[in-house]
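# what's the 3D shape of this:
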Amino acid sequence: MQASSEESARWWSTAIIRMAPGVIELRGRPIQDLIGTVGLTEMIWLMLRGEPPAPGQAVLLEAALVAGVDHGPQAPSIAAARMAATCGVGLNNAIATGVNLLGDSHGGAGQQCVELLQDICAAQADGADLDAATATVVAAWRERSRYLPGFGHRFHPVDPRRDPLLALVDEAVADGVVEGRFAAAARSVEALLNRPDPDRPDRRPVPMNIDGATAVIYAELGFAAPLARGLFVLSRTIGILAHAWEETGSGRRNKGPIPPSILPEYLGP
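Okay, the predicted model is just below:
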C-alpha cells in the first residue's frame, strides 16, 4: 500500500526544525534571527531543551564545554584520530574515529557520575540525611565496580579543572541560577572518599575530577544523564579536530601507536 503524503510527513516529524522553501526555523525561531545574535553554547541549549538558557545557565554550560576540550594524545580518542589522519581517510573520518572511542571507559564517566549524584539526591528525597544517603549509594555502586566515576585521576593529583568549575557552580548557587543539591552530593562523596583511615595513613587523596565537576554542572542545569556524555562528546570533538588537523600537516603516513624503532614484545611459543 502506498504511503500518503501525510504519512510521509509524520514519519520524520520533529519539534526541532521547520524547513520549507525559504524557511529554516529552529525551535520556532527563524535562523536569520539567530545568526549573529546567539552564541554556540546558547544554540546547543536551544536545540536540546527547546528554549534559550538564562545567562547564568549559559555561563555554566560553556565552562563545562571549555573544560573538556582536550587532554592530550595519551587519551585514546585523540591518539586514534591522529593515527587515522595519516592513513588517507580524510579529516571527517579522523574525527569520527576519535569520537567512536568515547565509550563507557573513556568518555562515559560524566554520564555515570550524573547517575550517581541523582541516586544520592533521590535517597535524600526519601528522607535520608545527605551523608547517610551518600554512604548507602556509594556502597551500592562499589558492589558493582570498585571504580567510582568522577573522582580521582590517574594523571593529576588534583585535576586543575576542578576548582574553577566548582567555583562557578558556587557563584550560580549564590545567584539563584541553580539549587546546589548535586554540588552538595558530589562534595559529600568527596568527603567520604577522603575520610581518614587509620589502616591506610599514607593513602593518596581522591579529589573530584573533571568528570565529577562537569557532572555537577550538567545535573544542576537539568540535563538528562545520557546528555552529559553527548555534551562531553561535543566538547572533546573540538580537541579531536585540532589534533587531527595538526597531524595532517605532519607529513607522516600510516602512523602507528608506537615509533617504528620499537617492536612489540612477542609472547608466543
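
# make it CA atoms for all contacts and neighbour counts henceforth
Noted.

# using the three-state scheme, assign the one residue sitting closest to the centre of the chain.
For the chain, the residue nearest the mean C-alpha position is F232 (2.7 Å; CA atoms, centre = their mean). Assigned by DSSP: H, G, I helix; E, B strand; the rest coil, the conformation of F232 is helix.

# tell me if I'm right that it and G107 touch.
Yes - between F232 and G107 a contact is recorded at 7.2 Å, counting by CA atoms under 8 Å.

# one more, for comparison:
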Amino acid sequence: MSDDQVSAPTFPTSLGTSTADEIRLLGQDLTTDLMGKVGFGELAFWLVTLRRPTPAETRVFEAVLVALADHGFTPTAIAARVTYLSAPDSLQGALAAGLLGGGSRFLGVTEDCGMFLHQALAGRDASGDTAEWDDTQWDELALEVVRESRANGAYIPGLGHPVHKVQDPRTPVLIGIAREEGLEGPHLKLFQAIGRVHEQVLGRKLPLNGAGVCGAALADLGLPVELLRGFALLARAAGLLGQLAEERRRPIGMDIYATVDRNAVYVDPES
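Presented below is the predicted three-dimensional model:
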C-alpha cells in the first residue's frame, strides 16, 4: 500500500478547527456567528461546558471573574512585577509567574471551597432533597460539616481573610446577584450556613471570603469543580496584565527588590 493510501489519523474535538478559508469554534463560524456577538466571559463558559450560558448564568459567571481579577499587591501581583523587573523582555514569563502563585492561600481557595462544598453535598442534592430546605436545615448540615472537619483536623476553605477581618465586601454582593438571577443553589446555601454556625464549633467568628463564595457560585452554575481554579486563574490573568501595564507606567519592582535586599540580615543557622 502506498503512503497516499494510508488513512491519516483523526483527532476529534468539539472546540476549534480551521481550514484555509474558515475558522470554526464550538460548531459556529468564528467570524460570522461569534465575533462581536459573544462576550469573552460567555465564550469561556461555553468552551468548558460545551453549552452557551443563559444571560443569568453569564451575569453570575462574569461577576465571579470581576471579583477575582485583582485586589491589590497580593503575592501573585508582586511575583509578576519582580519577574518583569528581572526579565522585561519576557512579558509571558512575568504573567506566568503570577499565575503560578495561585494556590491554597490565594486564588486556589475558589476551587478548594467549591470542591469542599460539593463533597459535603454529595448524595444529598442528587436526590433533590435539599431543594425546599429552610435555614434551620442548612444550619444543621453546616454544623455537621464543620464538626467533621474539626475532628479531622482539616481547615474549612472560604473562611477568613488576611485583610477583610469582619466581612469580605465581595461576598454579599455575589450572593445577591446569584439570588436575583435565581441561581442561588445548594453550594451557596451551604456556604452561607457555614458562615452562620462555624463560630459554635471553632470558637471564633470568621468572614466568608470572596474566593470561597466565588467557588460556591461557580459550583452552583454546574461547572466542573475540578476546573474551578482555572476560572480563578482566567480572572487573575486580566488583573496581572493590568499590574504589568502599571509596572511599565509607574514601576515599583526595583523598590520591592531593594527593600528586601537592603534589609536582609544574616542569621547563624546554628543559633
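
# TM-score of the superposed pair?
The TM-score (TM-score structural alignment, normalised by the length of the first structure) is 0.85; 255 aligned residues with a CA RMSD of 2.6 Å.

# what segments of the stretch 151-269 of the first structure are helices?
Here the stretch 151-269 of the first structure has its helices, by DSSP state H, counting those that start in this stretch, at 162-174, 181-193, 210-220, 225-248.

# so for G56 of the first structure, which of the ones you listed sits nearest?
G56 of the first structure lies closest to helix 162-174 among the helices of the stretch 151-269 of the first structure, at 6.7 Å (CA to CA).

# what's the angle from that closest one to helix 210-220?
Angle, helix 162-174 of the first structure to helix 210-220, by axes from the mean of the first three to the mean of the last three CA atoms, to 10 degrees: 10 degrees.

# and helix 162-174 of the first structure, what does it pack against?
Using 3 or more CA pairs under 8 Å, 6 or more residues apart in numbering; DSSP states H and E, the elements in contact with helix 162-174 of the first structure are helix 55-67, helix 210-220.

# just list the residues touching the residue nearest to the centre of the first structure, thanks.
Neighbour list for F232 of the first structure: 65, 68, 107, 110 [criterion: CA atoms under 8 Å, 6 or more residues apart in numbering].

# please tell me how far the residue nearest to the first one when sequence neighbours are not counted sits from A228 of the first structure.
Nearest residue to L65 of the first structure, sequence neighbours excluded (CA to CA, 6 or more residues apart in numbering): S235, at 5.1 Å. Separation of S235 of the first structure from A228 of the first structure (CA to CA, to the nearest Å): 11 Å.

# neighbour count winner among these two?
Between S235 of the first structure and A228, counting by other CA atoms under 10 Å, A228 is the more crowded of the two (27 against 19).

# surely the more buried one meets Y218?
Yes - the pair A228 of the first structure and Y218 qualifies as a contact (CA under 8 Å) at a distance of 6.2 Å.

# so what's in contact with these two at the same time?
Joint contacts of A228 of the first structure and Y218 (CA under 8 Å, 6+ apart) are V114.

# whatever residue of the second structure lines up with P164 of the first structure: neighbour count?
Applying TM-score structural alignment, one finds that P164 of the first structure aligns to V173 in the second structure. Neighbourhood size, V173 of the second structure [other CA under 10 Å]: 15.

# and the gap between the residue lying closest to D220 of the second structure once chain neighbours are set aside and V260 of the second structure?
Leaving aside its chain neighbours, D220 of the second structure sits nearest to G185 (5.3 Å; criterion: CA to CA, 6+ apart). G185 of the second structure is 46 Å from V260 of the second structure, where distance means CA to CA.

# more crowded one of the two?
Neighbour count, other CA under 10 Å: between G185 of the second structure and V260, G185 has more, with 19 against 10.

# residue in the first structure paired with the more buried one?
Matched by TM-score structural alignment, G185 of the second structure corresponds to G180 in the first structure.

# pretty sure that match contacts A219?
No - between G180 of the first structure and A219 there is no contact under CA under 8 Å: 9.6 Å.

# compared with the second structure, how much does stretch 111-123 of the first structure deviate?
Aligned to the second structure and superposed, stretch 111-123 of the first structure gives a mean residue distance of 1.7 Å (mean CA distance after the TM-score superposition for the first structure).

# tell me which residues are up against that stretch.
130, 133-134, 137-138, 141, 148-150, 181-182, 185-186, 211-212, 215-216, 218-219, 225-229.

# at 6 Å instead, please
For stretch 111-123 of the first structure, contacts defined as CA atoms under 6 Å, 6 or more residues apart in numbering pick out 133-134, 149-150, 215, 225-226, 228-229.

# same question, stretch 76-83 of the first structure
Contacting residues not belonging to stretch 76-83 of the first structure are listed as 73, 94-95, 97-98, 101, 240, 244, 247, 255 [CA under 6 Å, 6+ apart].

# possible to save those as CSV with neighbour count and distance to P53 of the first structure?
Conversion of the contacts of stretch 76-83 of the first structure to CSV gives the following (neighbours: other CA atoms under 10 Å; distance: CA to CA, whole Å):
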residue, neighbour count, distance to P53 of the first structure
P73, 15, 34
A94, 27, 32
I95, 26, 29
T97, 21, 32
G98, 26, 30
L101, 17, 30
I240, 29, 27
A244, 27, 32
E247, 19, 36
K255, 17, 43
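
# with respect to G28 of the first structure, which of the residues you listed is nearest?
Nearest to G28 of the first structure among these: I95, at 31.0 Å, using CA to CA.

# mind listing what the closest one touches?
The contact partners of I95 of the first structure, by CA under 6 Å, 6+ apart, come to 81, 241.

# rerun that using 10 Å as the cut-off
77-78, 80-82, 84-85, 237-245 (CA atoms under 10 Å, 6 or more residues apart in numbering).

# please apply the same query to R229 of the second structure.
By CA under 10 Å, 6+ apart, the neighbours of R229 of the second structure are 102-104, 107-112, 114, 215, 235.

# that one and L100 of the second structure: what is the separation?
For R229 of the second structure, the distance to L100 of the second structure equals 11 Å [CA to CA].

# V38 of the second structure now?
Distance of V38 of the second structure to L100 of the second structure, computed by CA to CA: 29 Å.

# count of neighbours near G182 of the second structure?
G182 of the second structure: 11 neighbours (other CA under 10 Å).
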